[in-house]
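Asks: Next comes the sequence, and after it the predicted model I'd like to discuss.
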Amino acid sequence: MDDLFAELDDGAPQELAAGVVLLRGFVREQASLLLAVAQITQAAPFRQMSTPGGYVMSVEMSNCGALGWIADRHGYRYVAHDPLTGEPWPAMPEAFLALARRAGLEAGFADFSPDVCLINRYVPSTKLSMHQDKDEADFSAPIVSVSLGLPAVFVLGGLQRNDPSQRIGLSHGDVLVWGGPARLRYHGVLALKHGNHVELGACRINLTFRQAA
């Protein structure tokens, strides 16, 4: 697995496929992001959501922005209020918005203006099954995914569930962007390996920026 993290380590944007760009070590100032995550999740706590079929997701989630993504027995969708608290989702911090816009621009997607940030918390053995991000109203905007904490292996598939996939090692500060012809590619995260990150301990935080409305 180490080769997944070593093969692209020069700091330059790496186009992994049409519409898929890896920005290795792109996040330089992580402390402000981690503080913002703590503040957001104090108001909108992490929780494990359930799929319409009753499966409980292993990843813990929260949101910030004008809308938040949820899953329950009624389906997958975006809502303006946190169903756990009844309150609007916390506002998206300016540092989040600036980072997402800058990453989108660097990856070739100008004018990206996310209205949602889905915050995922992984602990060892947590994984994310292969899926498409398709609950958004407009697929012209990319997905910007920021990795913080323990390293993870991101699995990028094709436009069909059974298409061949590739594995991408993501470390603290890496950003992966996909859009255009890659916007609806299946993707997931392999089970997180045990470890200890100097700032986050045995944990990985993923910030996923989307333009939902």
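Replies: Yes, it's here.

Asks: can we go C-alpha only for contacts and neighbour counts from here?
Replies: Will do.

Asks: in the chain, which spans are helices?
Replies: Listed in chain order, the helices of the chain (DSSP state H) span 2-6, 31-43, 94-106.

Asks: max-length strand in this structure?
Replies: strand 56-65 (DSSP state E).

Asks: ok, and here's another one to check against it:
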Amino acid sequence: MTPDLFGETAPPGLAYLPGFALAEEAALIGAALGVAAAAPLRVMSTPGGKKMSVAATNCGAAGWVSDARGYRYERRDPLTSLPWPAMPGLFLTLAQAAAAQAGFAGFNPDACLINCYEPGAKMALHQDKDEADLTAPIVSISLGLPAVFLWGGANRSDKPARLPLHSGDVVVWGGATRLNFHGIAPLPSGHHPPLGAARLNLTFRRALRA
């Protein structure tokens, strides 16, 4: 496994790939903004009615949504009633390459959740458990403003480690840590051309049954 900021004893199934996507930063941002032009970013609500602080959209065969009906994947965008935009080829190529680098060869994601953070936005500790295939890893690409990734344990009460992430960094986890709690600390202010005061996170999953 690639050495990371957790040291040589990183938990099994977790990999930090610094700068892995940096060479494609501009193209990834452009592709993500293209997806958002077709399926607009929106602030979703939890099933309990609480507004999230992060705006989101999706591309691929299915998209993650949250509302009063619960957390789930839908094949069509509830906002437009249209299928989600196709996953850009660059997204798929990089996600598969990062997964292979982390020891998960053969990853074939069918969904990419795009989260857009502005200063002050955060993501509370949570598990990614709405996917049909929990044997597939999660691949997460950071773009734009730096952020702090919170890597917890199997229980929400476990104290999370803090991993600084910069534009182009990739984090991959799966296997024994697939359901570990994780999140993002409140995003600090800053400026990142061409995104400005924003951070994009591309999170690749295997959402549907093969």
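Replies: Yes, it's here. Computed from a predicted model, the values in this text were never measured in an experiment.

Asks: What TM-score do the two superposed chains give?
Replies: For this chain pair, the superposition-based TM-score is 0.94 by TM-score structural alignment, normalised by the length of the second structure; 203 aligned residues with a CA RMSD of 1.4 Å.

Asks: Over which residues of the second structure does the longest strand of the first structure lie when aligned?
Replies: The aligned range for strand 56-65 of the first structure in the second structure is 51-60, by TM-score structural alignment.

Asks: mean per-residue distance, that stretch to the first structure?
Replies: After superposition onto the first structure, stretch 51-60 of the second structure sits on average 0.2 Å from its aligned residues (mean CA distance after the TM-score superposition for the first structure).

Asks: For that stretch, which outside residues touch it?
Replies: By CA atoms under 8 Å, 6 or more residues apart in numbering, the residues outside stretch 51-60 of the second structure that reach it are 35-36, 39-46, 63-64, 84-87, 110-118, 121-123.

Asks: Stretch 116-129 of the second structure too?
Replies: Contacts to stretch 116-129 of the second structure, defined as CA under 8 Å, 6+ apart, come from residues 41, 53-56, 150, 152, 156, 178-190, 197-201.

Asks: Could you rerun that using 6 Å?
Replies: Outside stretch 116-129 of the second structure, the residues that touch it by CA atoms under 6 Å, 6 or more residues apart in numbering are 53-56, 179, 181-189, 198-200.

Asks: Can you tell me the centre-most residue of the second structure?
Replies: residue 203 (2.5 Å; CA atoms, centre = their mean).

Asks: Now do the contacts for that residue.
Replies: 112, 113, 139, 140.

Asks: Switch those over to TSV; also include distance to residue 76 of the second structure.
Replies: TSV is the format used below for the contacts of residue 203 of the second structure (distance: CA to CA, whole Å):
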residue	distance to residue 76 of the second structure
112	14
113	14
139	22
140	23
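
Asks: if we can go back for a sec, quick check on the contacts of stretch 116-129 of the second structure: which are buried?
Replies: For the contacts of stretch 116-129 of the second structure, a burial check counting by 16 or more other CA atoms under 10 Å picks out 53-56, 179, 181-188, 198-200.

Asks: Count residues in the vicinity of the counterpart of residue 83 of the first structure in the second structure, would you?
Replies: For residue 83 of the first structure, the aligned position in the second structure is occupied by residue 78, per TM-score structural alignment. Look at residue 78 of the second structure: counted by other CA atoms under 10 Å, it has 13 neighbours.

Asks: got it, and the one 10 residues further on?
Replies: Around residue 88 of the second structure there are 16 other residues, counting by other CA under 10 Å.

Asks: Tell me which residue of the first structure lines up with it.
Replies: Superposed on the first structure with TM-score structural alignment, residue 88 of the second structure falls opposite residue 93.

Asks: surely residue 182 of the second structure meets residue 149?
Replies: No: counting by CA atoms under 6 Å, residue 182 of the second structure stays clear of residue 149, with 7.4 Å between them.

Asks: Alright, I will stop here.
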